[in-house]
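Engineer: structure, please.
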Amino acid sequence: MASNPYVKSLIWLVCSGGVGYGLMLLTEPSEEKLERIKATGGPAHLTNEELKKLQFMQRMREAATGEAPPIYMQKKEK
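Structural biologist: Prediction:
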C-alpha cells in the first residue's frame, strides 16, 4: 500500500500541510508586538517621496470608489 504513488502523495501532502500549519502557529506575533508595529507605522515616519506615493494612492482609491470625481474630469474654475 505504501508503494502506491497516490498514497505517498497524500502522506506527503498531509505532512507538509501539518508542518506549515505548525510553523504558522509558531511564528504568530503577539498582540503587544502588533500594537507596537501599528504605533510606529504612522505617516510621521515616512519620507517625502513615500508621502507623495501615499497621497497619489489615496487619490486613485477615491477616484476608483467614486468618492471624488475622476482626476481627468476635473475642470479648473475661473
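Engineer: make it CA atoms for all contacts and neighbour counts henceforth
Structural biologist: Fine.
Engineer: quick one: the helices in this protein?
Structural biologist: If DSSP state H is used as the criterion, the helices of the chain fall at 5-26, 31-40, 48-65.
Engineer: could those go into a markdown table alongside distance to M73 and mean neighbour count?
Structural biologist: Compiled in a markdown table, those are given as follows (distance: least, CA to CA, whole Å; neighbours: other CA atoms under 10 Å):
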| stretch | distance to M73 | mean neighbour count |
| --- | --- | --- |
| helix 5-26 | 47 | 11 |
| helix 31-40 | 36 | 10 |
| helix 48-65 | 10 | 12 |
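Engineer: structure for this one too, so we can compare:
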Amino acid sequence: MSGNPYFKSVLWLLGFGGMGYGLMLLTEPNAEKIDRIKASASGSTKLSADDQKKALFMKKLQEAATTSTPLYRPQPQGNKTDS
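Structural biologist: Sure thing, here's the model as predicted:
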C-alpha cells in the first residue's frame, strides 16, 4: 500500500494541509494584540515628508479610481462654475 502514489499524495496533502492550518491558528493575533498594535500606531501621528507624499499619492489614486477623468489630464481649478 505504501507503493501506491495516490495514497502517498493524499498523505502528503493531509500532512502539509494540517501543518498549514496549525500554523494559521498558532500565529493568529487575538483582539488584545490588535488593540495594542492600533494604539502604538496612532501614537505616532506626525508623518515624515516621505509619508505625507505617499499619503497624497494614495489620495490622488483613490480620486482617480472613483472618477472618469484621467489622472494625467486634471481639471482646471479656477474655471469651476456653479449653476
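Engineer: re the thing from before, let's have the helices of the first structure in JSON lines, adding distance to Y72 of the first structure.
Structural biologist: Conversion of these to JSON lines gives the following (distance: least, CA to CA, whole Å):
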{"stretch": "helix 5-26", "distance to Y72 of the first structure": "45"}
{"stretch": "helix 31-40", "distance to Y72 of the first structure": "34"}
{"stretch": "helix 48-65", "distance to Y72 of the first structure": "10"}
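Engineer: mind checking how far Q58 of the first structure is from L51 of the first structure?
Structural biologist: Between Q58 of the first structure and L51 of the first structure the computed distance is 10 Å (CA to CA, to the nearest Å).
Engineer: meant to ask about M24 of the first structure
Structural biologist: When CA to CA is applied, the distance between M24 of the first structure and L51 of the first structure equals 33 Å.
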